[in-house]
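[1] sequence unknown, structure follows:
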């Protein structure tokens, strides 16, 4: 399993992905899920993947070789796409083709070919855009009302993002909150694990501002784990007990 987050705030874009891949409790490996797909003088594109590793690797290989879109007769590349939206269409088509190709040869129902991608970037220093691309190639775009997207094992970390992230959140704060979301996820699911890769793109630029990997020896991440656990315990302790819990019961469910 995996967990990837994309956060899009006024100051810019933050993307994170873990690196754990498992095919059972005795077959756990480390694979980079977050990649810088394209960089150049006028653009930066990043992609994070979740689901079937064979599907996502095939999809990204197809994208690098170029995709013939349904409305075109020529191969198109993210390196020359006029907009991030068009680049997302190219990546989506690559994912759809890869999944369809693998589905043709996979006959075992126990083999999952589900896959999804987070794709984002900026061209010509325009504001970053970010998309969640599904296996069929369709996608949704991240919007200011809910300025984050998730793929993979998202349910444990989503409450953190729901409560703490908004479009005006500073980018450094968004990084911290995303790491708290990862901490909450890894606390409850062993299929998500370190290292965590981070990429950021600041609004008004079309270049990577930060590319960083957090491993098990990272002091800041270990401090986040401890502080978040302690803060939750303290918050729970500070909430008054319910009145009905301290009063003698007057009713019985078994009467």
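    Looks like it arrived, so ask away. These numbers come from a predicted model, not from an experiment. Numbers count the residues shown, from 1 in each chain.
[2] could you use CA atoms for every contact and neighbour count after this?
    Fine.
[3] buried residues in the helix or strand where residue 140 lies?
    Applying DSSP states H and E as the criterion places residue 140 in strand 139-141. For strand 139-141, burial by neighbour count (16 or more other Cα atoms under 10 Å) applies to 139, 141.
[4] stretch 48-67 now?
    Applying 16+ other Cα under 10 Å to stretch 48-67 flags 48-53, 55-56, 58-60, 62-64, 66-67 as buried.
[5] now what about it, what contacts it?
    1-4, 15-17, 33-35, 74-78, 90-91, 93-99, 102, 112-119, 151-152 (Cα atoms under 8 Å, 6 or more residues apart in numbering).
[6] which members of these are positioned in strands?
    Among the contacts of stretch 48-67, the ones falling in strands (DSSP state E) are 3-4, 15-17, 34-35, 75-76, 115-119, 151-152.
[7] longest helix of the protein?
    helix 84-105 (DSSP state H).
[8] got the contact list for it?
    Residues outside helix 84-105 that contact it (Cα under 8 Å, 6+ apart) are 55-56, 58-60, 62-63, 67, 69, 76-78, 81, 113-115, 119-123, 129, 131, 133-139.
[9] in that helix, what counts as buried?
    Neighbour-count burial for helix 84-105, counted by 16+ other Cα under 10 Å, picks out 84-85, 87-99, 103.
[10] how about the strands in this protein?
    Under DSSP E, the chain gives strands at 3-9, 12-18, 20-22, 28-30, 34-39, 43-51, 67-68, 75-76, 115-123, 129-133, 139-141, 148-152, 196-202, 210-214.
[11] next one for the comparison:
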């Protein structure tokens, strides 16, 4: 399993992903799930992946090839005129990759090769945009009503983001919020694990404004985890007491 979050702010975009993949409790590996491409001063594109590792790696490899092969410029992430068209191209690629693997494996392969992708970025002269791309190749875009997307093991960290999110918040507060969300997920599900990858993309920057890999010995993440646990205990004990004898 995995956990990835893409968040839209007034100031730009914040992305975070874990790196754990596993096929059983005794076969755990670390694989990067966050990737990005950029043209200085013109565009910044980032994706995060969840699902079958062979499928997501095949998609990322093909996206990499499209940025390097002149003969395929019409499909290149570096040439598409809008982020909507980037999302459309990635959706088609994801769908076709899944279908190819299902054909090779027959009926036994159905459902095994599913994957989903969060796409974030900005092209010069346009607004930063955030998309969720589904295995079927279709996608939805973030909005004022849906300002963040999650893929993978979403249920444990979602309540944290819903309660704490504010579109006008600073990048620093957004990172703090995501760290709490990830800490809650890590505590509840062993299929999500450190290290974590973080990327901040400021509006009109067209490059990663801030990146960081958060490992097991990261002092700030440890402080967030410890302080959040203490704060929850304190909040719990401050709640009104329940009485069996109340009217």
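    Structure received. Keep in mind the model is a prediction, meaning the values are calculated, not measured.
[12] just want the angle from the longest helix of structure 1 to strand 43-51.
    30 degrees (axes from the mean of the first three to the mean of the last three Cα atoms, to 10 degrees).
[13] how big is the offset of helix 84-105 of structure 1 relative to structure 2?
    Compared with structure 2 after fitting, helix 84-105 of structure 1 has a mean deviation of 0.9 Å; criterion: mean Cα distance after the TM-score superposition for structure 1.
[14] ok, residue 4 of structure 1 - contacts?
    Residue 4 of structure 1 makes contacts with 15-18, 33, 48-50, 118, 150-152, 154, as judged by Cα under 8 Å, 6+ apart.
[15] once you drop chain neighbours, what's closest to it?
    residue 17 (4.2 Å; Cα to Cα, 6 or more residues apart in numbering).
[16] what do you get for residue 148 of structure 2?
    residue 7 (4.3 Å).
[17] counting neighbours, what do you get for the one you found?
    Residues lying near residue 7 of structure 2 (other Cα atoms under 10 Å) number 25.
[18] how about residue 223 of structure 1?
    11.
[19] ok, back up a step: how much does the strand holding residue 140 of structure 1 stray from structure 2?
    Once fitted to structure 2, strand 139-141 of structure 1 is off its aligned match by 0.7 Å on average (mean Cα distance after the TM-score superposition for structure 1).
[20] what's that strand packed up against?
    For strand 139-141 of structure 1, the elements it packs on are strand 129-133, judged by 3 or more Cα pairs under 8 Å, 6 or more residues apart in numbering; DSSP states H and E.
[21] packing partners for the strand it packs on?
    When contacts are defined as 3+ Cα pairs under 8 Å, 6+ apart, strand 129-133 of structure 1 sits against strand 3-9, helix 84-105, strand 115-123, strand 139-141, strand 148-152.
[22] at 7 Å what do you get?
    Other helices and strands packing on strand 129-133 of structure 1, by 3 or more Cα pairs under 7 Å, 6 or more residues apart in numbering; DSSP states H and E, are strand 115-123, strand 139-141.
[23] export the ones you listed to CSV and tack on distance to residue 227 of structure 1?
    Formatted as CSV, those follow (distance: least, Cα to Cα, whole Å):
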stretch, distance to residue 227 of structure 1
strand 115-123, 29
strand 139-141, 33
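[24] for the ones you listed, which one ends up most surrounded?
    Stretch with highest mean neighbour count among those: strand 115-123 (a mean of 28; mean count of other Cα atoms under 10 Å).
[25] hmm, who's touching that strand?
    Defining contact as Cα atoms under 7 Å, 6 or more residues apart in numbering, one finds that strand 115-123 of structure 1 is touched by 42-52, 55-56, 83-84, 88, 128-135, 151, 206.
[26] once aligned to structure 2, how far is it on average?
    Averaged over the aligned pairs, strand 115-123 of structure 1 sits 0.6 Å from structure 2 after superposition, using mean Cα distance after the TM-score superposition for structure 1.
[27] so that strand versus strand 43-51, what angle?
    Calculated by the same axes, to 10 degrees, strand 115-123 of structure 1 forms an angle of 170 degrees with strand 43-51.
[28] from the chain's centroid, how far away is strand 115-123 of structure 1?
    Distance of strand 115-123 of structure 1 from its chain centroid, counting by Cα atoms, centre = their mean, to the nearest Å, is 9 Å.
[29] okay, angle between that strand and strand 196-202 too, please.
    Relative orientation of strand 115-123 of structure 1 versus strand 196-202 (the same axes, to 10 degrees): 30 degrees.
[30] which residue, other than its chain neighbours, is closest to residue 212 of structure 1?
    The shortest distance from residue 212 of structure 1 to any non-neighbouring residue, by Cα to Cα, 6+ apart, is to residue 198 (5.1 Å).
[31] and the one you found, how far from residue 6 of structure 1?
    Relative to residue 6 of structure 1, residue 198 of structure 1 is positioned 10 Å away (Cα to Cα, to the nearest Å).
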